Structures are given as structure tokens and as C-alpha cells.
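Undergrad: sharing a model that was predicted from the sequence below.
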Amino acid sequence: MHQDYNQDPPPLDTVARIVNIFHEDTIGQEFFDTVLDLFTTFDRTNHFQDRAMFANDRTHILNSILCSFTAADTLPKIQDRIDSYFYICCRIDEYDIRVRPYYQLWSATGHNKELRQALHNFLVQIFVETKGAKPKLHINDKNQLKKMDIREHLVNITTINNEDTLLTFLVLCKLSFQSSMIVDDNQHRLRWIDVVSKLKFSQLTLQQIITTYIDYKEAFNEFTFDIPALIHLITIAHPLPNANYSPFSTFMHLVQNLSLSSEMFYEQFLDIFTLRIRNQYYYFHHVGDLLRALKSRETLFGKYFQVYSTWINEDEVWKMFLYLFENTDLSEMVQNHLVLNLAKRFPTADIDKFYHDIKSAQNRLETITSVHRESYVKVLEAIISAFVDKHRYNTRYCYPLTEQQLKQFFRLALSLSLTYNLKQPPYSLIIERLVFKTGAQSHNKIQKMQLLFEKLIDFDQNLPPTIDPALAIRDEWLNLRLHSQYPPTRFVYDRQETSRRSHRKWKTIHRRHFLTKR
């Protein structure tokens, strides 16, 4: 027993009664009622004591409690007296305020810290032995639970240094939640995020923390661990980069073991993902596997791919696009997300670099399974369309597309196409730019007409023999260019085959007054 007090005079009868009560057989509510009565009596009498005598009585009480953690006849009863021990702790704190001036250099709270540590150690022991079933509170007195302020015992746990600290944290969480359900209304009840937000750092891994919680999850049936709390733990104990193991696999495994919604988790995880993508924290293939896992949740996929395509360099984004199509079926909505974000990223790219990227995608075409090839080509065509549309007329780009480059993109797009639908982008965009932009405004009407036919013939000669050029020209384009100059003009395509090669030519049938004007 501690001897940091004066042996004379002997403690008051009330103090002696408090010291002896720990050796009695009462537990639970009955024990708490007795403790409450004795401390109420002690409070009434100690006001007449001088400060030294009061400090002596306080130390008698404190030492008797500390001894109860080691005495053979008292130790087994503590698990059913937990409420009373928390109550005594808060009363000792109050008494410390009175005795602190008397002790001067020696802190009166030193022994109370020892009491708290002994109590916490015992709580952990019972928590482990019963797999979380105990300890538990036995009283329902709202006012007394407020006075105990069990939640205050959690305040100083800001770092999880080891498993013992984690177990202390968990058992105090259980008792704090139990107390809050009695003390607080629904709006102000304790939440997991209120608890874990006090944590600033963990020397244990995220897996160790959650695995330990799951080992004792029966203790938290009424207040299960939730997503906001998991998100905070990830911020303070995020797995370190490891090329051999994806952090997203870890998160998904933990979410499943905690029986949480993976969709809600990834909604709330997006901010962490954004921050770490900006810092290039994740490995390429880990992000790729995450995006593949999210492809069945199209909206989430769009959000995550948008973040990735915004903060990662163009080469990596293009590699990711190709990676996503490897033996993977992507829904139409996912394809739309790819097009939307890639079209935003690539219009300002260097023309030669973009052509090289599309060429690399073409070279991968044979590795794409026939089931996925149509959607793969569809996305590529949409990306080319966005690029050409931005560059064909827009003068704000440093490198507008030349006719030669337009022809290169046209041939490349044709090599990708499965249907040769030339009236759809990107083919229609390129054809309109190649054929129907007839030159400077200074050209007269006849010169414009001649230039148009020259471009038509040139376009015809650049088409593969199997494609009918008449199917590529929209009537409205012709009407727009010619109808304002002359009466409607009809184009007839005539194909003559020889043994050596195919010849094509455009015949134009004009009304007589057109020939006369010419």
C-alpha cells in the first residue's frame, strides 16, 4: 500500500467505510448506490477538515482502490463494479483540485493517473478474456453517467502505439458508446468519427487496427464501425506504396469484413484518392485494377477516371485507356466517361504526338477480343472526332491541321473502322474540311467551283477501291456550296473497272445556262 500520507490522525469513519467496501460482496447497482451514499457523506463532512487532513483522507481512499486491483478477494468483483470505479476516478479528480496547493511541488494527480492506468489495464484484461462481452455499465442514472464522463478517458489517446493502446482505445469506446446511448439524445449521441477523429497517428497498420476491431466486434453490435471512421483511419494509417500489393485491395477487403457499402465507401474515399493521385502516390496497375473494379458502378468510375485523367500526364492516361480495354467489357456509360475525359485532355495535344497515340491504339487492335473490339473502335473514333473538330477550324490552337495531316487521320480512322460509315464522325468532319473548305474569300464563283471539283477528285483518289465516295458526301454540303451560285447540281458516280486497276471519275451534269456562263 502506498504510504505518501500522514498516518495520524486515523481516517474518519466514512473513509474507513469507503476503504472496506471493496471487500464486501455487493456488485452492480447495489454496490454503486453504496459508493454514492458514502461519498455524499464524505463530501458533507470533509468541509470541516483542514487541508492536510483532507489530503490524508483522499490518499487513504486512493490507495484502497489501487489495492483492490491486486487483492484476491476484490479483483474478481471489479468487472461488475466498473461504473463505481469510473465514478470514484472523477471524484478523486475533484479532490485533487483541493489538495494540489498542499502538495506544492508534488502533483496530486500523479496517483490518480496511476489509478486510471490500473483501471484501464483491468478493462483491457476483461475485454480480451470475454471477447468484448465485458466490461459493461450496470447503471442507467443519466446524471451520474454525465458526472463520470467516461468519454474523457479517451481524450488522451491520440496515437495508437501498440496493441495494448488499441485495446484500451476499443474498450473505452465501448463504454463511452454505452454511456452516450443513455446520456445523449439521438442527435448528439457519440459517433465513431467523434472518437477516431482524436487519433492523429498510428504505428499499427490499418489492417491491424480493423482486424483487432473485428476480433471484438460483438462488443459493438449496437454501434458498429462505419465508413466515415474508416476514411479517417485511412488518412492516418494509409498503407505505404507497395508494388506487389494494392492498397485498394486492402480497402475492399476491410469494407467487406466490416459489412459496409463499397459504393458509399468509394464516394467518401474520392478526396483521399484525389490528394494522393496529385502526389503520384499510387502504382499504375493498382489504379487500373481499381477502375476495372468500378466499371460496374458507372458514376463512380466517371468520378475516379476524371480525377486520374486530370492530374496524371497524357502518356499515362493513354496507357490507362488501353489497359482498361484489355479483355474487359466496358458498358456504354463507361465508354462515354472515357470519351468525355479523354476528349477534354487531348484536343490541345501536339498533333504528331496524338497521331502516334492513335497509331499505337491501332496496333493494339488485334489484341482486343472480337467481343470488345466494336466498343474499343467506337471510343477511338469519338476521341479522334473531338481532336479533329477542335483543330480543323479553330485558330486558337498553335498547330492547325494541314490537309496532309487530315488525310493521314482519315486513312488511320479508316483502318480502325469496322463499318465504313463515312457520314458519321470523325470521317464526316475530315471530309467536310478536306473537300468543302474551298480556299480564300478572294476566289470568284467559278474558281470556287473548279476548286471544289478538284478536291472531290483528289478525295476520290485517296479512297480505298472498296468504298463508294458517293456515300461519303452529304447532299446538304453540296447544296450549301452550289445552290446559291447556280440551280441545283446533280452528281453521278460512274465506276469503270479494267483488268489492271479501278478508275473513278465524277461527272457533273449542268443546266445549259451554267455552260453558257462558263
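TA: Okay, I see it.
Undergrad: for the rest of this, base every contact and every neighbour count on C-alpha atoms.
TA: Noted.
Undergrad: please, where are all the strands along the stretch 401-518 of the chain?
TA: 490-497, 502-509 (DSSP state E, counting those that start in this stretch).
Undergrad: pick the most buried one from those.
TA: strand 502-509 (a mean of 13; mean count of other C-alpha atoms under 10 Å).
Undergrad: by how many degrees do that one and strand 490-497 diverge?
TA: Counting by axes from the mean of the first three to the mean of the last three C-alpha atoms, to 10 degrees, strand 502-509 lies at 160 degrees to strand 490-497.
Undergrad: who's in contact with strand 502-509?
TA: Contacting residues not belonging to strand 502-509 are listed as 456-457, 460-461, 465, 489-497 [C-alpha atoms under 8 Å, 6 or more residues apart in numbering].
Undergrad: what do you get if the cut-off is 10 Å, keeping everything else the same?
TA: For strand 502-509, the surrounding residues in contact (C-alpha atoms under 10 Å, 6 or more residues apart in numbering) are 453, 456-457, 460-461, 465-466, 468-470, 489-497, 515.
Undergrad: another structure for you, compare them:
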Amino acid sequence: MTSLSSSETFKKFPSRIDSYLYIYRRIEEYLVIVKQSTYWTWAIESNVKQLKDRLFESLAQVFMTNKGLQPNLCAKDKGQLMKMNMIQHLMSMTKIDKQTMNIFFVLCKLSFQSSILIDDHDRLRWKTIISNIQNFGITLQEFISNYIDYELAFREFPFDVPGFIELISKNHPLKYSQESPFRIFIRLCKNLNLNNEEFFEQYRTLFENGIKQKGYKFEYVGDLFSLVGRHDRIFDIYFTIYATNVDLNDLWTMFIYICTNSELNETIQKHLISKLINRTVHASIEDFLRYAKLSEQCMMKLKTEYRPRFLNIFEKIFDAFINIQLTEERYAHRFSESDLKKFLNIGLEMSLTHDLRRPSCLLIIRRLIFQRDTRLVSIADKIKSLFKKLNDFDQDICENNDPMFMIQDEWLQDYLLIIPEDFLRYFNENVYNYLCNNHQNNRWTIYIWKKMIELSIIKSKAENMNEMLFKLNEWMNIVKHNVYNINDTLTIILIISLFELIIVKYTKSILSLPNINNIIDFILQARQEQIHQIDTKQVDEFIQNAEISIQQILLLQGKFYFN
């Protein structure tokens, strides 16, 4: 021990460390033998410990003086190296602090050198070394800073990603540190020349555990998503972990945070849409309305150039939510009329195009207006209810949106009539007058009535056409709508549809028609008024053919067609 303290010996020490380390091991072996024959070994053990401490201090001093380039093992013999067992010295250190840091690093260097010489295929790893440490008296940053000070010592075995991950798991920055741990990790990766993507690939398990245990400050996690926002795979991995392990309210809060604090590039948009849809489609009505309110407030805070990106995300989430909720009855029955109107307003306002033709908006309209009420049995009650719903619907929407591009034929299947039976059975004077007095010239109501009549006629059988016309002509007398009135919109639409879809299509001559004077009068009057887009050319041809038939009769040249 005295020789290790002399300056002369210290100068020669770097070239003799193999000898000192080997001698120390032989002394340990001797101590074991002595302890087998006597219990009074405490003085010897104390001296051996002092020798070890002095030896390690000398190694550390040489290490510091030479910036890690010295000391180095000179021995090449595997047997001798195994006897020296440098790794055992290293593994005996389970605590690191500022006083022992240099000893730790010099033992790391010598252990790596020994490991390579003994078995290059099963060499020592940084992860193994770090996992052995049980107590850190220095911070993560201090550890890396000390390593970098002596980086030249580890050129052949640099600190790697698995070792860094293990170090973080053992010595993680505190949850409430003043700086985001993720920014610390990225900075340290740069200092260590480690690849960021490789680091985050391997850090994912620690991140997941941290999320589950609420070990990260919310803002720091949000900051992480901004930091990796341009890395498609990494963002996907980490946002998936987050979305899977937090409740839906926290996920939406994070969504708002990301949208407010990032550029919302295509990568971020893609993964936000995917994960938010997956978690949100089964949310309650109340929760989604709250999320929509948060989104509306968020949009007002965004830069103008980012708003379209945000609306694109929200639109996709909204569409998916409505598609699931209104096509599966287990959800759809929960929506009240008020709820549906709120969602329709959201769909129109929180949109890039404000287009009512979006599938989600059409689903809402169908549910709001055309959903069948099982309590209503007769077709008359169903249609009266439909007219009422249309009157209660937003009239600005009706006025500004062409129903031809909104209303789908399949929506009307529950409202189709059996003609003429349903008119005669259900549409008495009171019922029909109710419809005529309550359509309010609503653009959508008029269109729907027209489509209902057309589809009902098409559904009817062609061989009963004359009977249909005759009975409808009589029905007009019953309900007192047998005299043409330009304001009798529903009746005019009915007659024009009968003319275009039955009379023109199936009648060879006016002489083959039954006595339908009311219908004929309406046709002629509508032609004269040129209303409701009546095909005047067809009417003119019909009149011309009728005149020719009459002339032929008068000249006894016509052919008679009887019912």
C-alpha cells in the first residue's frame, strides 16, 4: 500500500496494473485459505480492503489524468485475465455517486477490455453493467456528462441504446422536473451519438409503464407528440400506447393539446384520426357533445392556416361516430329529436364544406325526419307525421339545400301508397285538407310528396291503370278537390304524375280512357298555367292526338277502343 502512494511508483503504475490486479487476486485467495484455519483474520481483511481501495483510487487517478486513455490491460493470457476477474470488481459496485463515479468508469473500461480478450462472442454489455447498479447518487444527466468526459476510453465499446434505456429505467428524471424528460432524452441521445428512432423503438415499454402509472406530466407527454410528429412510425407507436391506456376524456384533452401546440402535419392528422375514431365511436351522446364543444373552442384558438387541418380531423371523427351510432339500433334509440338537431348543427358548422350531403348529415336527416314511428299504423298518420317533422325542421336548411340531392328513394319506402286504395280508405276530406293546408310550400315537403306519388305509381300494376284513374277521379270529388286551383299544389302534383307515368305511357288513345274529367281538366289547366315543370310538349301531343281521334270518329275512320 505504501508503494502505491509514492510518486515514483505512481509513474510506473499504468504499465503494471495487470501485476497489481493479479497480485490482489492471489492475496484474496490466500485470505480464503487463512480463514479456513483461524477466526482471527479481521486485521488481515482490513489490510486487504485498504489495499483494494488504494488500488482502485490509483486506477481512478490515472484514468482522470489521462482523460480515460489510461490505464489499459496489457495481459493477453485468458487464464490470467480470468484469474484477475475484472468484471467481479465492477459488479461489486452497486452504488454510484460523485465520489465513486471515476472508479466505476475505469472498472468499466478494464472489464470491457478483459471481456473482449476472454470471449469476444459473449462480451460484456452496458445494459448488464447498469442493471447491476441499485442506487444512484447522481442524476441521469450527470452520469452521461461524466461518461462523455471520458468518451475516448470507450471508443471500442461506446455507450449504446440498450444501456441508455436501462440507465433511464434505473435513474429516470422526476415526474415534476422543470424540463420534459423526453427533451432530456433527445438531447442526451445527440450527445451520445445515438439514433433517436432506435432509442424510441426501445423506450416504448418504459413509456407504456409510465402512462399506466401516471408517471409523466401531461404537458410533457403532449410535448413528446410534437417532438416526434414528423416520424410516422414512432408517432404511431407512442400515440397508440397513450390512446390505449388513458380514459376517453384524457385522450380528447390530449387531442386538443396536440392540435393547439403542433403543426398538424399529415402524419399527425392520420394517426389522430385513426386513434380518436377507434376510441370515440362508442362514446355516449353527452360525452361527444362535450368533445364537440371543446373542439369548437380549440378551433377559435388555432392559427388560420391550421383550422382546415383541424376540421378535417374532426369531420372524420364525427362521421365515424354518427355512422356507428345511427346505424346500430343499440345506440340509435338513445338519440332524441333535440340530440339529432344538435348533431346536425355540429356536422354543418364544424366542417370544411358545410355540405349537407355528407353521409353523416344524411344519416341524421334520415333519422330525424324519416325514422318510422311504430306507434303509427295507417299510412295517413305516417304522412301527417312526416309533414309535421318537415315543418319543425330548420327552414333555412330546406330553403338553401336542394332536396333532390339529399332525399334518397329508399327513405320513402315506409310512406309509399297503394293507389288508389289508400287514397280511398285513408285520405278522407279532413286528412287530405290537413296535408294541403300544412305543407306550407316547404321545398322539401313538396319534393317528398312528388317522389312518394311517383314511386307509388311505379309500384302499381300496369293492367289496373284505367281503374286507378277512374277511382282517383271519383276520389277528387269526395275530398272536394275536383276543381282546379293553382294553389292546390299536392293535387296538381298528383295529377301531373298520373299524366306522365300512366296516361302518356300506357294510353294509346284518349278514347281508351275512362271518364276522368277532373283529371283531364287539371292537366289542361296546368298546361295553360305552365306550372310545376309540367312537360308541355307531352300535353300538347296528347291534345293533338285527342283532336285527331275525334276527327277520325267524325269521319268514321277512327278505331274504337272500349274498356
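TA: Yes, it's here. Because the structure is a prediction, the values reported are computed rather than measured.
Undergrad: need the strands of the stretch 401-518 of the first structure in a markdown table (columns: distance to L119 of the first structure).
TA: Compiled in a markdown table, those are given as follows (distance: least, C-alpha to C-alpha, whole Å):
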| stretch | distance to L119 of the first structure |
| --- | --- |
| strand 490-497 | 97 |
| strand 502-509 | 97 |
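Undergrad: so which of those comes closest to L240 of the first structure?
TA: strand 502-509 (64.4 Å; C-alpha to C-alpha).
Undergrad: residue in the second structure paired with L166 of the first structure?
TA: With TM-score structural alignment as the criterion, L166 of the first structure lines up with M101 in the second structure.
Undergrad: give me the number of residues near I379 of the second structure?
TA: 19 (other C-alpha atoms under 10 Å).
Undergrad: the aligned partner of N245 of the second structure in the first structure: how many residues sit nearby?
TA: In the first structure, the residue matched to N245 of the second structure (TM-score structural alignment) is W311. By the criterion of other C-alpha under 10 Å, W311 of the first structure has 15 neighbours.
Undergrad: check contacts around the most centrally placed residue in the first structure.
TA: Centroid-nearest residue in the first structure, with C-alpha atoms, centre = their mean: F269, separated by 1.5 Å. Counting by C-alpha under 10 Å, 6+ apart, F269 of the first structure makes contact with I227, P228, L230, I231, H232, I234, T235, F251, E263.
Undergrad: so the fifth one lies in a helix, does it not?
TA: Translated: H232 of the first structure. Yes - secondary structure of H232 of the first structure (DSSP: H, G, I helix; E, B strand; the rest coil): part of a helix.
Undergrad: how close does it sit to A243 of the first structure?
TA: Distance, H232 of the first structure to A243 of the first structure, using C-alpha to C-alpha, to the nearest Å: 24 Å.
Undergrad: looking at those two, which is more packed in?
TA: Between H232 of the first structure and A243, counting by other C-alpha under 10 Å, H232 is the more crowded of the two (20 against 12).
Undergrad: residues contacting the more buried one?
TA: By C-alpha under 10 Å, 6+ apart, the neighbours of H232 of the first structure are W192, I193, V196, S197, K198, L199, K200, H238, F269, I272.
Undergrad: average gap between the helix or strand harbouring D357 of the first structure and the second structure?
TA: Here D357 of the first structure sits within helix 351-363, counting by DSSP states H and E. Its aligned residues in the second structure lie a mean 2.0 Å from helix 351-363 of the first structure after superposition (mean C-alpha distance after the TM-score superposition for the first structure).
Undergrad: for that helix, grab the matching residue range in the second structure.
TA: Under TM-score structural alignment, the match for helix 351-363 of the first structure is residues 285-297.
Undergrad: the matching stretch: which residues count as buried?
TA: I285, F288, L289, Y291, A292, S295, E296 (16 or more other C-alpha atoms under 10 Å).
Undergrad: so the third one sits right up against L340, yeah?
TA: No - counting by C-alpha atoms under 10 Å, L289 of the second structure does not reach L340; the two are 11.0 Å apart.
Undergrad: so where do the strands sit in the stretch 1-150 of the first structure?
TA: Under DSSP E, counting those that start in this stretch, the stretch 1-150 of the first structure gives no strands.
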